[in-house]
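A.B. asks: Need a 3D model of the following:
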Amino acid sequence: MSEKIPATVITGFLGAGKTSMIRHLVENNGGRRFAFIINEFGDLGVDRELLTGCGIEGCSDEDVIELANGCICCTVADDFLPTIEAILARPDKPDHIIIETSGLALPKPLVKAFAWPEVRTRTTVDGVIAVIDAAAVSEGRFADDHDAVQGQREADESLDHESPLEELFEEQLQCADMVVLNKTDLMDEAGLVKVRETVSSYLRGGVKTVASAHGQLGADVLLGLGAAAEDDLDSRPSHHDDGHEHDHDDFDSFVLPLSSVEDVDALEERIIAAVRDHDILRVKGFLDIPGKPMRQVIQGVGPRIQRYFDRDWKGGETRESRLVVIGHHGLDRAAIAAAIAG
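C.D. replies: Just a heads-up that it's a prediction; the model follows:
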């Protein structure tokens, strides 16, 4: 029997830096042949575009398979298994499969799928890597003080459910074989110590944390963990082991088309204001800037916005500006669109 192909599941909250980490892996692949499964939340396949448009040698369109109809854990039978089987059926099989989950996905149902007969004999989960926005956690967001939140929940009958954000944060950490504390360049040493303490309270025994900036960790650190996670499901606790999967109706997303952007700084200010005034978790997309031959990527989590040019507009390609807005269920789409469009 041929050796099983290892697969790494990269999970983490919105804006934690998963795509940046994958780009770094592609650029420093050490001759490995990777296949990527990018699971996008929303109608605009931004993450896949960032990989296929990166111009990195060895990163071809056929190596990136996108599942764009929601979280893997919701559609694992319909989408994920056929995708894995298609990769395994290729004559030039990859050395490693890398799966980037949606920031809203629970990792455990995906790991369970690797135990299914269709793939169990041919693949193994080398490891689940949870990427954490350490700077955000140090600022008190995403369950910064779990004990205080839990105490308040137990003392107040009107707070008898944990927030979806806290639950996701906890489940991603509890399923992890390694946790990457990303964006440490945005914080001081005292803040990093605080984050390590916060994160460690969720982790299973023996799970290591690794600090990074811009997701720049090598394949020798991230790959080759040998966890065989599909055989170790019982040690990975989940709120949803009773069969009730996470209700992704807690979250909403929509695509916002924009005209050409003359003043990007003004747009950024409007986005920051919209994030402040509405229940927005994440904004990401592409901008058409008149007079510029290249497309600009814009990504934001909370009030922090990142922009950079990723590639030239292609010949015959329609130049357009489009954003994906992701937030809690019940987003006021009209108000948000008006606020961002100006």
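
A.B. asks: from here on, contacts and neighbour counts on C-alpha atoms
C.D. replies: OK.

A.B. asks: Asp252 belongs to a strand, doesn't it?
C.D. replies: Yes - according to DSSP: H, G, I helix; E, B strand; the rest coil, the state of Asp252 is that of a strand.

A.B. asks: Could you also give me the structure for this second sequence? I'd like to compare it with the first:
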Amino acid sequence: MSTQIPVTVLTGFLGAGKTTLLNRILTEEHGRKYAVIVNEFGETGIDNELVVDADEEIFEMNNGCICCTVRGDLIRILAGLMKRRDFDGILIETTGMADPAPVAQTFYVDRDVADKTRLDAIVTVVDAVNLTTHLEEAHEAAEQIAFADVILLNKVDLVDGAGLKAIEARIRTINPYAKIVQAEKCGVPLDTVLGLDAFSLERVLEIEPDFLTGDHDHEHEDDVTSISLTLDAPLDPDLFNMWFGQLLRERGQDILRSKGILSFLNDDQRFVIQGVHMLMDGNYLGDWPDGQPRSSRLVFIGRDLDSMSLREGFEACRAA
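C.D. replies: Sure, this is the predicted structure:
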């Protein structure tokens, strides 16, 4: 067992805070080096740029979910990493639409992966504000909780005490075994999420008896799609804020996730926006890297996106 590399899977529904947790791990002083694999639902990658500038190498998988269409890519990346072994562990951040079952199955049914790696834990980040809505929206949210060894209940500062008790009770009906850790902005001691040796095959077999032998190809609901937009010209901040704000107010219930890296007129810094339904947060990411085009990229994941005229609205925010 000592020769196997530990793997931690960071999962959770769209906007729960997985990248925030990943950044906390990479910036803490723990003396360990990690290989990082980031998966996104949309064809245009943004999450890898939101990961802090650390020594770790980031492997990005786009245009598919790690649990289905790009699962073969995961096996190939792991095989390449095993030839190097110049790190202490592997962190996998799944897309918010991932089912953890096929991801976990990879570490048991692929012989080469099973011999050289060990699934240490599945850590599921849960959005305390939107959990009820997420469970109603998509079966993946419940699956992520069911397979968790640790549940990081995030954004607890935005929910009152009675609400938190109700949320924990709801989680317990899905997974009575996982440890629940409350957090604000994923601020938890690293020993609550790393080096746990917590993944239990026996418990998983209780949930899914055919876990090791069954076909776990995962299909997402057809009505959930993604749209990736790019604009090379700078944006007018007033026009953008007006359009984006109105969009979230009127159609936010259908927008499961929105995120972007934006270039505003007369601004030398990248501006990052991240939204979950009608809630949106924004902050500066730092100066544009030398040699990188100052283009704005915006990604939406949701339902009925084609009816929202997203491309036209985004184009209309172009600075004069």
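
A.B. asks: TM-score them against each other, please.
C.D. replies: Scored by TM-score structural alignment, normalised by the length of structure 2, the superposition of the two chains gives a TM-score of 0.89; 310 aligned residues with a Cα RMSD of 2.4 Å.

A.B. asks: So what's the residue count around Gly316 of structure 1?
C.D. replies: Neighbourhood size, Gly316 of structure 1 [other Cα atoms under 10 Å]: 6.

A.B. asks: That one in helix, strand or coil?
C.D. replies: Secondary structure of Gly316 of structure 1, reduced to three states by three-state DSSP: coil.

A.B. asks: just checking, what residue in structure 2 corresponds to it?
C.D. replies: In structure 2, the residue paired with Gly316 of structure 1 is Gly291, using TM-score structural alignment.

A.B. asks: again, but for Phe169 of structure 1
C.D. replies: For Phe169 of structure 1, the equivalent position in structure 2 is taken to be Ala141, counting by TM-score structural alignment.

A.B. asks: the helices in the stretch 51-200 of structure 2, which residues?
C.D. replies: Under the criterion DSSP state H, counting those that start in this stretch, helices of the stretch 51-200 of structure 2 are mapped to 71-84, 100-109, 111-116, 131-137, 139-146, 161-174.

A.B. asks: Using JSON lines, lay out these together with mean neighbour count and distance to Val125 of structure 2.
C.D. replies: Shown next, in JSON lines, are these (neighbours: other Cα atoms under 10 Å; distance: least, Cα to Cα, whole Å):
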{"stretch": "helix 71-84", "mean neighbour count": "14", "distance to Val125 of structure 2": "21"}
{"stretch": "helix 100-109", "mean neighbour count": "20", "distance to Val125 of structure 2": "12"}
{"stretch": "helix 111-116", "mean neighbour count": "15", "distance to Val125 of structure 2": "25"}
{"stretch": "helix 131-137", "mean neighbour count": "15", "distance to Val125 of structure 2": "10"}
{"stretch": "helix 139-146", "mean neighbour count": "22", "distance to Val125 of structure 2": "9"}
{"stretch": "helix 161-174", "mean neighbour count": "14", "distance to Val125 of structure 2": "12"}
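
A.B. asks: Quick one, which of these gets closest to Asn241 of structure 2.
C.D. replies: Distances from Asn241 of structure 2 to each of the helices of the stretch 51-200 of structure 2 were compared using Cα to Cα; the shortest belongs to helix 131-137, at 25.5 Å.

A.B. asks: other SSEs contacting the lengthiest helix in structure 1?
C.D. replies: Ordering each helix of structure 1 by length in residues (DSSP state H) puts helix 264-277 first. Helices and strands in packing contact with helix 264-277 of structure 1 are listed as strand 304-312, helix 333-341; criterion 3 or more Cα pairs under 8 Å, 6 or more residues apart in numbering; DSSP states H and E.

A.B. asks: What residues of that helix count as buried?
C.D. replies: If you call a residue buried by 16 or more other Cα atoms under 10 Å, then helix 264-277 of structure 1 has these buried ones: 264, 267-268, 270-272, 274-275.

A.B. asks: what's the angle from it to helix 333-341?
C.D. replies: Taking axes from the mean of the first three to the mean of the last three Cα atoms, to 10 degrees, one finds that helix 264-277 of structure 1 is oriented at 150 degrees with respect to helix 333-341.

A.B. asks: which bit of structure 2 covers the helix or strand following helix 264-277 of structure 1?
C.D. replies: Following the chain from helix 264-277 of structure 1 toward its C-terminal end, the next helix or strand by DSSP states H and E is strand 280-287. Per TM-score structural alignment, the counterpart of strand 280-287 of structure 1 in structure 2 is residues 255-262.

A.B. asks: That stretch vs structure 1, average distance?
C.D. replies: Superposed on structure 1, stretch 255-262 of structure 2 shows a mean distance to its aligned partners of 0.9 Å (mean Cα distance after the TM-score superposition for structure 1).

A.B. asks: quick one: that stretch to chain centroid distance?
C.D. replies: Relative to the chain's own centre, stretch 255-262 of structure 2 is displaced by 13 Å; criterion: Cα atoms, centre = their mean, to the nearest Å.

A.B. asks: Might you report the residue contacts of Thr19 of structure 1?
C.D. replies: In this structure, Thr19 of structure 1 makes contact with 47, 50, 100, judged by Cα atoms under 8 Å, 6 or more residues apart in numbering.

A.B. asks: Also Thr101 of structure 1?
C.D. replies: Taking Cα under 8 Å, 6+ apart as the test, what Thr101 of structure 1 contacts is 9-12, 38-40, 71-72, 107.

A.B. asks: what do you get for Ser238 of structure 1?
C.D. replies: Ser238 of structure 1 is in contact with 108, 171, 174, counting by Cα under 8 Å, 6+ apart.

A.B. asks: If we use 10 Å, what do you get?
C.D. replies: Residues near Ser238 of structure 1 by Cα atoms under 10 Å, 6 or more residues apart in numbering: 106-109, 167-168, 170-172, 174-175, 245.

A.B. asks: and what of Glu184 of structure 2?
C.D. replies: Under the criterion of Cα under 10 Å, 6+ apart, the contact list for Glu184 of structure 2 reads 17, 128, 152-158.

A.B. asks: and what of Asp160 of structure 2?
C.D. replies: With contacts taken as Cα under 10 Å, 6+ apart, Asp160 of structure 2 has the following neighbours: Val129.

A.B. asks: That one -> structure 1?
C.D. replies: With TM-score structural alignment as the criterion, Asp160 of structure 2 matches Asp188.

A.B. asks: Now do that match against Gly302 of structure 1, distance only.
C.D. replies: 20 Å (Cα to Cα, to the nearest Å).

A.B. asks: How about Cys74 of structure 1?
C.D. replies: According to Cα to Cα, Cys74 of structure 1 stands 26 Å off from Gly302 of structure 1.
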